[in-house]
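A.B. asks: Following is a predicted model, sequence given first.
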Amino acid sequence: MLNFSRRQFLAASAAGVVTSVAAGGLSGCATRSGKTGIKRLAPPTNAQLQLLFYADTHAQWQSVYAHPAANHLGPMSLLGQAPYLTEQNRLATLGLQANPVAASWLTAQGARQQVQRFSNNELSKMGGYAVLAQALAEKREAFGVDASLTLEGGQCWNGSGLSSMTAGRYGPLSSHWLGAEVRVASEEAVLWPNNLAQLYRDFKRPVLTAEQPISYLTKAGVKIAVVGSVNPWQQFPQGFDEQDWLAGLQAHIKTAAKSASLVILLCDAGTNPSLWLSTQLEGVDVILSSRGQDLWPQPVRVQSNSGKAIPVCFAGSQGQGFVELQLTAEGDNWQLAMQYQPLFTQVEPAQAAVAQQITQLRAAYAGWLDQPLAKTPDWLYRRDVLAGSWDQIIAEALKTTGADLTLAPGLRHGLALPPGAVITRDHLLSLTAGYSAKVFNLPANRSELQSRLEVGADQLLSDDWFLHSSEDLPRLTGSHFVLRYQALAGQRISELEWPVASTSEKVRVAGWSTHYQNQARSAEQIEGIALWQLLENWLKTQPNDWQLPAIEQPSLAFVDGHPGWHPEALL
């Protein structure tokens, strides 16, 4: 047991990750920008503001186990830059190689070691809305409520079993717990369109949508404009032209800058699209990114031809922490200092009123959601560029439908669980983020399957960053292929094994994502069953001493010794 006080523990956890950048100077958004002619109000002399930002909480009101991605592979042009770094390089880049506390929320290996070290869970869980609410309230009070603005990124009303069962009914209330003053529209528009108007009325504060993308506020005498960018794949489900998308956003920013001294982009487009926008937009001081579920405890400023990339902030997921930004006016620009605040449940105070409401609101559903189904023989996790152990369990359940192969998206939702933990229905529902996730079984030949894998690889690895859909590589089981990292688009998937002699012969492929169903009208739904139900049925057939199946994943052709990624980083 560590003999850390709360102050000592948090100081050790966050050591070395406070960073300052000149936000306005980097973004090119001083009083006048040469490229677009954007004019913006000058900030009051010596003005100071605090921004508090959280995102991708997945409506996880209770504390969770951390398990960051061990392998985080992105476009070649971004490798070696945050957040695309190996576990070892993440810590080295931040000067935290010898800090086991920081490693526990920055690396999968560190998270595993912490749980092993604290078998009584004293320091092994993070977040929870009662803790998050208290920490945010303390920050606002310490800085001054009138000078503090709390912003909510995307995917905060969906992702838990309770949010699925109640169609997001308690999303607005949970945002009020956390003090959100502005939020960006997200998955609720797709999941619960019939309830959407009421949900937004219940929120009672600005929700940034494609139709109403700007909100104006005043804090400490500073006029602030918050511009929202919803997920472009949600806004344009049939596909979109990136230049039209960019032009639309730039027009909103130009309008916002006419009435504001500070312009914030609250972007629910995902990691790579946010980074792309940071190199293309003018007139923005900082981008707060969600949907990618990535965490980096410093502002990320990617290399760009202009040298004026806007700083981008990533707040992680599941309410494990939040970003604090302090901004100080310097002439026409802003000096920005960022610190990520990790929240270890057992050393942070919880807001008693929120904890009580959580217990009360879950009570009607807790017996069903918390139904024990099995115990984990080893770590269950989702985030990994190749495949996680949760994905393999999904594949094993899908195989029971009589499929030859299984194919699923590299979805990043799902709660990590350590060995010996109890698996519940709530855990299974969290794996699909609230979507109905109906299981299907369809015929496909080798060419069709390879084409689907190429699309997934292109979205993950393309240097057209705006294509990234905030998913990892598609998960294929029952076959094997090689991912050629440096190959051109359409040529990254090779040596795809086929279970029958003729590659033109079709085999049965089972899955659950609409990504694949929409490509074939011949898809056959498995009568009345959703993925969580199939998973529950499979778990109930396992013996008490069951073992995790070996994780099936592709081979990788890579650049030996590349600073951003290397197979030796695999756990």
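C.D. replies: Thanks, I have the structure now. Numbers count the residues shown, from 1 in each chain.
A.B. asks: Could you use CA atoms for every contact and neighbour count after this?
C.D. replies: Fine.
A.B. asks: quick one: residue 134 and residue 355 touch, right?
C.D. replies: No: the pair residue 134 / residue 355 is not scored as a contact, 10.3 Å apart, by Cα atoms under 8 Å.
A.B. asks: Neighbour count for these two, which is higher?
C.D. replies: Set residue 134 next to residue 355 and count neighbours by other Cα atoms under 10 Å: residue 134 wins out with 20 against 17.
A.B. asks: From residue 131, how far off is the residue nearest to the more buried one when sequence neighbours are not counted?
C.D. replies: Using Cα to Cα, 6 or more residues apart in numbering and skipping the chain neighbours, the partner closest in space to residue 134 is residue 351 (5.0 Å). Plainly put, residue 351 is 6 Å away from residue 131 if you go by Cα to Cα, to the nearest Å.
A.B. asks: neighbour-wise, which of those two wins?
C.D. replies: Neighbour totals were compared for residue 351 and residue 131, and residue 131 leads with 30 against 17 (other Cα under 10 Å).
A.B. asks: before we move on, back to that, report the contact partners of the residue nearest to residue 134.
C.D. replies: Contact analysis of residue 351 by Cα atoms under 8 Å, 6 or more residues apart in numbering lists 130-131, 133-134.
A.B. asks: closest to residue 51 among the residues you listed?
C.D. replies: residue 133 (15.0 Å; Cα to Cα).
A.B. asks: so which helix or strand takes in the closest one?
C.D. replies: helix 129-143 (DSSP states H and E).
A.B. asks: Need the residues that contact that helix.
C.D. replies: Outside helix 129-143, the residues that touch it by Cα under 8 Å, 6+ apart are 50, 52, 60-63, 148, 174, 177-179, 319-321, 343, 345, 348-355.
A.B. asks: Just the ones of those in helices?
C.D. replies: Using DSSP state H, the members of these that fall in helices are 174, 177-178, 352-355.
A.B. asks: In those, find the pair that's most separated.
C.D. replies: 174 and 352, at 14.1 Å, using Cα to Cα across these.
A.B. asks: out of those two, which sits in the busier spot?
C.D. replies: Between residue 174 and residue 352, residue 174 has the larger neighbour count (other Cα under 10 Å), namely 22 against 13.
A.B. asks: Overlap of the contact sets of residue 134 and residue 355?
C.D. replies: With contacts taken as Cα under 8 Å, 6+ apart, residue 134 and residue 355 have no neighbour in common.
A.B. asks: any idea which element residue 449 lies in?
C.D. replies: Using DSSP H and E, residue 449 sits within helix 446-461.
A.B. asks: Settle this for me: residue 281 is touching residue 252, isn't it.
C.D. replies: No: here residue 281 lies out of contact with residue 252, judged by Cα under 8 Å, at a distance of 10.9 Å.
A.B. asks: These two - which one has more neighbours?
C.D. replies: Legend: neighbour count by other Cα under 10 Å for residue 281 and residue 252, higher for residue 281 (21 against 16).
A.B. asks: need the contact list for the more buried one.
C.D. replies: Taking Cα under 8 Å, 6+ apart as the criterion, residue 281 is in contact with 246, 250.
A.B. asks: hold the first one in mind and look at this next one:
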Amino acid sequence: MSRREFVRLLAAAAAARFALGSKAALADADGERLYDIPVYGNVGLLHLTDTHAQLLPIYYREPSVNLGVHGSRGQVPHLVGEALLRHFGVPPRTRQAHALTSLDFEQAARVYGKVGGYAHLATLVKRLRAARKGSLLVDGGDSWQGSATALWTRAQDMVEAQLALGVDVMTGHWEFTLGAERVLEIVDGPFKGRIDFVAQNVKTADFGDDVFAPYALREVNGVAVAIIGQAFPYTPIANPRHFVPDWTFGIREDELQRTIDAARKAGAQLVALLSHNGMDVDLKLAARVRGLDVILGGHTHDAVPQPVVVRNAGGVTLVTNGGSSGKFVGVLDCEVRGARLHSWRYHLVPVFANLLPADSAMQALIDGLRAPFREQLDEPLAVTETTLYRRGNFNGSFDQLILDALMRQLDTPIAFSPGFRWGTTVLPGETITMERLLDQTAITYPQVTVSTLTGEQIKAVLEDVADNLFNPDPYYQQGGDMVRVGGLGYALAPEAEMGHRIRDLRLGAEPLRADKTYRVAGWASVAPNVEGEPVWAVVARDLRDRKSITSLKPEQPRLIGMSNNPGLS
């Protein structure tokens, strides 16, 4: 028996032990009850966000690190693992606990199977809509990016899947990295008259005109419902500005208030913000505007089982966040009386592929879209004997794999990789295919670079990213995670002042010198006209050389002042 076969046998045995003699077996047996959701009220809103172009079911590990600092410490969404389960009253070692946390991830994933997939989403959406006459399906964005086929087709595969799924309203973020021309080509082409692309906060740079409709007004069972769009406000900062040179973004709180008032004046009885701000920003925004009934949030990939109820001068606003990767559908059932939301029920519904049969028409569409790329997608690169994941404030194991490849292939002592939150998970014993690699790297600016930076410059980079992540004011956060660092050790004090969070930088045992220069590999530069190999080519070459990933320990900073933080599992 080979080592690989032995590892797989142990994994199967562990999965069996996890299921037998525990509540997991019972939860699996009655898992269908997850989808028997009682209908309530007269308006149904179905919310999908951050699918990142994953057409097929996948494994996706939730974070074990999602630190809240200052006022957000111990608050939703900065809860992980057992702290999250306790807060929301979710029993441990159940299907729902697996969906929401990284606890016992590998064993639970083998028991409960993969999540998401548009054919399975289609089955669930049809079931929910059959029970909820006239319900609206809204997509919070980050749908056109995150896979090889979305990159190679310039999102055509996702556009066709969204149309087939029956999306009504959408906003965006990574969509804009396809470039303004392509976005408008889709919005004014296949979407026209079918899917409303809304974004009240995207304006022309010259005269400040709306690029997209600020909101869509739809009637549901005689109730006028306004869906206002809030695209990612920091798009030209977090992503290359040259893709959208003639557009400006921003939170635009005052304009949002005017849009809410305009929608109400136009007759809207229920007003929802379809947001790609990130949940911390949404929580602050909800406290500062009036007349908004609910925020259907995305961007930060937070799977939050129940809305946070935020009080403001106009009453209350519900704030939700719907996870990512096609893993959940948010179901908000509303009872609207007169011109206000009277009462509501909310369910964050996990999409387990082994409980929801694939919709045949959607599966046929997906198979056809993927057929021309099958050979490229299925190319085997290496086999992993450890779980590969990305998602958490610091390095995940797939991030570490990328960093190690960059340092080896480009012969640098240090590597940086962006703190992206998208990317699928690979279990021990599985093959890392080209598709799984592109799940982590498929962007329109993938070039690898080697820079010469001083120790002082390296510290400044880390301080800047740390401030984006841990600034006490949510309006100064951009919703990503800490830049992934290879070869470099450091300490981090998240609650310190800007410029003083990064400490004790070391290259091996040696302190990093401020005046010394170091060669640093990286990728995904937002600067224009960057030249270099695409990152997937570099990492694929490294994986082909290695053939097997036997051990991989993500490099993590030493945290200062974070003991007993419930955002740390």
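C.D. replies: Perfect, I can see it now. Note that the structure is a prediction, hence the values are computed from the model and not measured.
A.B. asks: Quick check: next helix or strand after the helix holding residue 449 of the first structure?
C.D. replies: strand 472-477.
A.B. asks: quick one: that next one aligns where in the second structure?
C.D. replies: Aligning strand 472-477 of the first structure against the second structure (TM-score structural alignment) gives residues 481-486.
A.B. asks: Not counting its own residues, what contacts the matching stretch?
C.D. replies: So stretch 481-486 of the second structure is contacted by 392-395, 399-400, 403-404, 407, 414-421, 462, 465-466, 469, 555 (Cα under 8 Å, 6+ apart).
A.B. asks: The contacts of helix 129-143 of the first structure, buried ones only, as a ChimeraX selection?
C.D. replies: Buried residues among the contacts of helix 129-143 of the first structure (16 or more other Cα atoms under 10 Å), as a ChimeraX selection:
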select :50,52,60,61,62,63,148,174,177,178,179,319,320,321,343,345,348,349,350,351,354,355
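A.B. asks: re earlier: pull up the aligned stretch in the second structure for the helix holding residue 133 of the first structure.
C.D. replies: Per TM-score structural alignment, the counterpart of helix 129-143 of the first structure in the second structure is residues 118-132.
A.B. asks: residues of that stretch that come out buried?
C.D. replies: Buried residues in stretch 118-132 of the second structure, counting neighbours by 16+ other Cα under 10 Å, are found at 118-125, 128-129, 132.
A.B. asks: just the strands in the stretch 351-500 of the second structure please.
C.D. replies: 380-384, 414-417, 431-433, 448-454, 484-486, 488-492 (DSSP state E, counting those that start in this stretch).
A.B. asks: Tabulate these (JSON lines), appending mean neighbour count and distance to residue 285 of the second structure.
C.D. replies: Putting these into JSON lines (neighbours: other Cα atoms under 10 Å; distance: least, Cα to Cα, whole Å) gives the following:
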{"stretch": "strand 380-384", "mean neighbour count": "21", "distance to residue 285 of the second structure": "43"}
{"stretch": "strand 414-417", "mean neighbour count": "24", "distance to residue 285 of the second structure": "30"}
{"stretch": "strand 431-433", "mean neighbour count": "21", "distance to residue 285 of the second structure": "41"}
{"stretch": "strand 448-454", "mean neighbour count": "17", "distance to residue 285 of the second structure": "37"}
{"stretch": "strand 484-486", "mean neighbour count": "27", "distance to residue 285 of the second structure": "29"}
{"stretch": "strand 488-492", "mean neighbour count": "20", "distance to residue 285 of the second structure": "28"}
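A.B. asks: got CSV for the ones you listed, with distance to residue 441 of the second structure too?
C.D. replies: Output for those, formatted as CSV (distance: least, Cα to Cα, whole Å):
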stretch, distance to residue 441 of the second structure
strand 380-384, 15
strand 414-417, 10
strand 431-433, 13
strand 448-454, 11
strand 484-486, 14
strand 488-492, 22
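A.B. asks: Show me the one of the ones you listed that comes nearest residue 541 of the second structure.
C.D. replies: Nearest of the strands of the stretch 351-500 of the second structure (Cα to Cα): strand 380-384, 8.3 Å.
A.B. asks: so that closest one corresponds to what in the first structure?
C.D. replies: Counting by TM-score structural alignment, strand 380-384 of the second structure corresponds to residues 372-376.
A.B. asks: From the chain's centroid, how far away is the matching stretch?
C.D. replies: Its chain's average C-alpha position is 26 Å from that of stretch 372-376 of the first structure, according to Cα atoms, centre = their mean, to the nearest Å.
A.B. asks: ok, and what's touching that stretch?
C.D. replies: Here stretch 372-376 of the first structure makes contact (Cα under 8 Å, 6+ apart) with 417-425, 536, 539-540, 544.
A.B. asks: likewise stretch 3-23 of the first structure?
C.D. replies: Contacts with stretch 3-23 of the first structure, where a contact means Cα under 8 Å, 6+ apart, come from 94-96, 99, 101-102, 285-286, 297-299, 310-311, 333-342, 347-348.
A.B. asks: start to end distance for that stretch?
C.D. replies: Distance across stretch 3-23 of the first structure, first residue to last, is 39 Å (Cα to Cα).
A.B. asks: Verify the stated contact: residue 295 of the first structure with residue 82.
C.D. replies: No: under the criterion of Cα under 8 Å, residue 295 of the first structure is not in contact with residue 82, lying 9.4 Å apart.
A.B. asks: Give me the more crowded residue out of those two.
C.D. replies: Set residue 295 of the first structure next to residue 82 and count neighbours by other Cα under 10 Å: residue 295 wins out with 23 against 20.
A.B. asks: can you tell me which residue in the second structure aligns to that one?
C.D. replies: With TM-score structural alignment as the criterion, residue 295 of the first structure matches residue 303.
A.B. asks: how near is the residue of the first structure positioned farthest from its centre to residue 453 of the first structure?
C.D. replies: Here the centre of the first structure is the reference, and by Cα atoms, centre = their mean the most remote residue is residue 501, at 40.8 Å. Residue 501 of the first structure sits 21 Å away from residue 453 of the first structure, going by Cα to Cα.
A.B. asks: And residue 141 of the first structure, by the same measure?
C.D. replies: From residue 141 of the first structure to residue 453 of the first structure the distance is 50 Å (Cα to Cα).
A.B. asks: just residue 353 of the first structure next, same as before
C.D. replies: From residue 353 of the first structure to residue 453 of the first structure the distance is 48 Å (Cα to Cα).
A.B. asks: Then residue 198 of the first structure?
C.D. replies: According to Cα to Cα, residue 198 of the first structure stands 39 Å off from residue 453 of the first structure.
A.B. asks: For the two, work out which one has more neighbours and name it.
C.D. replies: With neighbours defined as other Cα under 10 Å, residue 198 of the first structure and residue 453 compare such that residue 453 has more, 24 against 13.
A.B. asks: Matching that one against the second structure, which residue comes up?
C.D. replies: Alignment note (TM-score structural alignment): residue 453 of the first structure maps to residue 462 of the second structure.
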